[in-house]
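# The amino acid sequence is not available; the structure is as follows:
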C-alpha cells in the first residue's frame, strides 16, 4: 500500500463505496419488487423479470450473495480509509477515518441507494439481476457454505427456505388489494371483484325470494283462470303447483307455451307435460357453491328447502349474478313496484319485506344481516313482539318509524337518516 499514492487510494475507496451502494440498492430492490407484477412481466417474456424471478426462487442464496459482496467491499473500504487517515493525520487518523467512513457509508452506500430502490424497485432490480446472476455462479461455493450453516440454524427453529411460500393471499388480503388499487381499477370493476369474493360469505337464504312472494299457478284452478294467469305472467319461468306451494309440480317456460300453442291444442294435460322438473337447493348453500352447481347441472332456477324439506323460497342464476354485477331486470314485464320511496321531507318509506342486503346496498346502510333477512324480521326481532300500531325504534343508529302492520307483518316503515 505504501507504493500506492493517496489520490489512487481515494479513487479505489470511491469505487468500493459505489459497489457497496450497488449491493445495498440491489438487496432492497430485489426484495421490494411486486411479486404479482413480476409474475405478469415474466408471463410477458420480460427478460429482467425472468432473471429476478429465478433469483427470488431461493432468497436465501440471493441474500447470502449480496451480503458476502457488501461485507467484503465495506471491510476493504474500511481498511483503505484507515490507511488514508493515518497518512494524513497519523494515529489520530484511525478515529477520524472511522467516523467519516461510517457517515459516508450510511449516506451514500446505505440510506440513499436503499431509499431509491424502495421507491423504484423494478428500475434497480432488473438491471442489477444481470450482474447478480453470474456473480452467484462465481461465488456459489462460498454462498453454498454460508447457506448450509444458516439453513441449519433455521432448521433448528423449524424454518425451511425451500418450502417457503410467501406469495399467497387470503380472500381478505385480496379484497384489500382490490380496494387499494385506486384509479388502476375502475370503481365499478372493484365492486364486481369484491362481489365475487363475497359470494362464499353469502348463502342462498340471504338472497332468495321468500316463499310468500313466489308467484305460482294452481293447476286445480279453472282452466280459463290458468290461461289468464299464464298470459299475465311477469317472470321467465312460472311455478305450477296443486292447491298448495308444498305440492309443487315444476316450472314451465314461456317458449314451451308458445310451442304448445303452435303445434297442438293447448290443454291442461299438455301444459302438465311441458313442466320441467324442480331443482331443490339446501338453504345453507354458499352462493359460490350454488353458482358452480347451476353451471354443472345447466339449471337457472331452484326452490330453496330447509332441513325438513319444506319450501322456503326461490333462487335464480340471475339473483346470484346480481350479487356480483349489481341489479338488472330479467322479467318479461318490469316490476313497477318500488320498495324504497323518498319523501319530500327527506325521509324514506320502505316496504317491510325488503331484503336487508338489498336495502344496505341501495342506500349505503349498515343494518346487520347475520340474523333476519328482511327489514320486517329485523324489527320483529328487535321488538320481540308484533307491534299493534305506529311506533318508533332505533336500530344500528337509524331511526325507524313503523307505519303499517297487516297480517302479523310490518308492511311500511319510515326511515329517517341521521
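Arrived safely. Keep in mind the model is a prediction, meaning the values are calculated, not measured.
# Every contact and neighbour count from this point should use C-alpha atoms.
Noted.
# Pull the number of nearby residues for the closest residue to residue 121 other than its chain neighbours.
Residue nearest to residue 121 in three dimensions, not counting chain neighbours: residue 29, with 4.2 Å by CA to CA, 6 or more residues apart in numbering. Using other CA atoms under 10 Å, the number of residues around residue 29 comes to 26.
# do the same with the one 4 residues further on
As a burial measure, residue 33 scores 22 neighbours (other CA under 10 Å).
# Pull up the gap between the residue nearest to it when sequence neighbours are not counted and residue 14, please.
Distances taken as CA to CA, 6+ apart put residue 121 closest to residue 33, at 5.2 Å, once the chain neighbours are dropped. Residue 121 sits 24 Å away from residue 14, taking CA to CA, to the nearest Å as the criterion.
# neighbour-wise, which of those two wins?
residue 121 (22 against 13).
# pretty sure the residue nearest to residue 33 contacts residue 27?
No: in this structure, residue 121 is not within contact of residue 27 by CA atoms under 8 Å, at 9.8 Å.
# and the comparison structure, right after this:
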C-alpha cells in the first residue's frame, strides 16, 4: 500500500463506497418489490422480471451473495480509509477513519441508496439483477457454504424456511384492494370487497322477512287468486294454504301465462305447475348459498330456522345485489320511506334493515345483533316503549315518533350529532 499514492487510494475508496451503495440498494430493491406485480410481469414475458423472480426463488442465496459482496467491500474500504487517515493525521488517523467512514457509509452507502430503492424498487432491482446473476456464478461456493451454516442455525431454533406460506389471508387481501387507489375504479373496488364479505353475511341478513313475503293463499276465492296472479310483479310466486307455514310451492309467471291461455284454468292445473320448494337453513353464509343456488340450478328458496319454522325468503338476485348493488327494475311501489330532512335529520322506518342503513347512509350501527332498527331499539331499551321518547342509540341521537302493534314504526335520527362510544 505504501507504493500507492494518496490520490489513487481516494479514488479506490470512492469506488468502493459506490459498490457498497450498489449492494445496499440491490438488497432493499429486491425485497421491496411487489411480488404480485412481479408475477404479473413474469407471466407477460418481462425478461428482467423473470431474472429477478429466479433470484428471489432462493432469497437465502440472494441475501448471502449481497452480504458477502457488501461486507468485503466495506472491510476493504475501512482498511483503505485507515491508511489514508494515518497518512494525513498520524496517530489520530484510526479514530478519524472510524468515525469519518461510518458517517460517509451511512449517508452514501446505506440510508440514501436504500431509501431510493424503497421508493423505486423496480428501477433498482431490474438493472441490478444483471450484475447479481453474474456474480452468483463465481461466488456460488461461498454462498452455498454460508447458506448451509445459516440454515443449520435456523433449524436449531426450529425454524423451517420451506414452511413459510406465500398466500394472502382474507384481511390482507382486503387491505390490498382498499389500498389499490386509482389502479382499480371505486365501483370495481366496492364489488371486490363485497365478494370478500359474502362469507361474513348470512342469508337472514338479506332475506325478505316472513311478514313481507308476498304470496297467494290457494284456499282463497278462485277469482281473487287469478287477480293476484295476473297483477303480481314477481317472477316467482309463493303459494300456500291458509298460512305461510303450510307453503305449497312456487309457480313461475311464465307458467301462469301459459295456463291462462288455455280454456281450462283451475286450481288443479295451477297446482300441477307448482315447483318444489327449496329450503335454506338460517345462518348459511352467502358465499355458500350462492354456490348451492348455482349447483342446484335454483334461484329462490325459503329460509327456515332450526325448528323448521319459516323465517323469510332468499333469492339469487338478493345475493348478486350484495355484490353489485341494486340493479333490478320492478314495478313495485317503494317500500321504504326513509327520507333525509332539510335540517340533516332522517325519518327512518323501524323495520329498516341495519345493514342497509349502514351501507346507504354510511352509519356505524352494530350489525352483530338485531337486524332491524326496531329490534336494535328494543334491545337497547329492554322494554317496548308505549310513548314517544328520545335516546342515544350507539352514539346516534334517536327520537321515537310512532309506536304501533308493539313495534317502533318510525324514528328520527340525528346522525350529525353522532358521538363515538367509548369502549
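Okay, I see it. Quantities reported herein were computed from a predicted structural model and do not represent experimental measurements.
# What lines up with the residue nearest to residue 121 of structure 1 in structure 2?
Mapped onto structure 2 by TM-score structural alignment, residue 29 of structure 1 lines up with residue 29.
# so the biggest helix by length in structure 2 matches what in structure 1?
Longest helix of structure 2, by residue count under DSSP state H: helix 121-156. Aligning helix 121-156 of structure 2 against structure 1 (TM-score structural alignment) gives residues 121-156.
# how far is the matching stretch from where the chain is centred?
A distance of 34 Å separates the centroid of the chain from that of stretch 121-156 of structure 1, by CA atoms, centre = their mean, to the nearest Å.
# Not counting residues beside it along the chain, what's closest to residue 202 of structure 2?
For residue 202 of structure 2, ignoring the flanking residues on the chain, the nearest one in space by CA to CA, 6+ apart is residue 285 at 4.2 Å.
# With residue 200 of structure 2 instead?
residue 285 (6.6 Å).
# Just give me the neighbour total for that neighbour.
When neighbours are counted by other CA under 10 Å, residue 285 of structure 2 registers 18.
# which residues in structure 2 form strands?
Along structure 2, the stretches classed as strands by DSSP state E are 208-209, 215-217, 236-241, 243-252, 279-281, 300-304, 310-315, 339-340, 346-349, 390-393, 396-404, 407-413.
# Residue 211 of structure 1 versus the counterpart of residue 402 of structure 2 in structure 1, what's the distance?
Superposed on structure 1 with TM-score structural alignment, residue 402 of structure 2 falls opposite residue 404. Noted for residue 404 of structure 1: a distance of 21 Å to residue 211 of structure 1, by CA to CA.
# if you count what's nearby, which of the two comes out ahead?
residue 404 (18 against 14).
# buried sites along the longest helix belonging to structure 1?
Ranked by residue count, the top helix of structure 1 under DSSP H comes out as helix 59-89. Neighbour counts over helix 59-89 of structure 1 (16 or more other CA atoms under 10 Å) mark 59-70, 73-74, 76-86 as buried.
# sorry, back to before: quick one: closest of the strands of structure 2 to residue 39 of structure 2.
Closest to residue 39 of structure 2 of the strands of structure 2 is strand 310-315 (CA to CA; 38.5 Å).
# Quick one: residues contacting the alignment partner in structure 2 of residue 349 of structure 1.
Matched by TM-score structural alignment, residue 349 of structure 1 corresponds to residue 347 in structure 2. Contacts here follow CA atoms under 8 Å, 6 or more residues apart in numbering; on that basis residue 347 of structure 2 touches 337-341, 410-413.
# check contacts around the spatially most central residue of structure 1.
The geometric centre of structure 1, computed from its C-alpha atoms, lies nearest to residue 175 (CA atoms, centre = their mean), at 3.1 Å. Residues counted as contacts of residue 175 of structure 1 (CA under 8 Å, 6+ apart) are 194, 197.
# gap between it and residue 277 of structure 1?
39 Å.
# swap in residue 2 of structure 1?
98 Å.
# Those two: which is more packed in?
More crowded of residue 2 of structure 1 and residue 277, by other CA under 10 Å: residue 277, with 12 against 7.
# Contacts only, for that one.
Counted by CA under 8 Å, 6+ apart, residue 277 of structure 1 has contacts 249-251.
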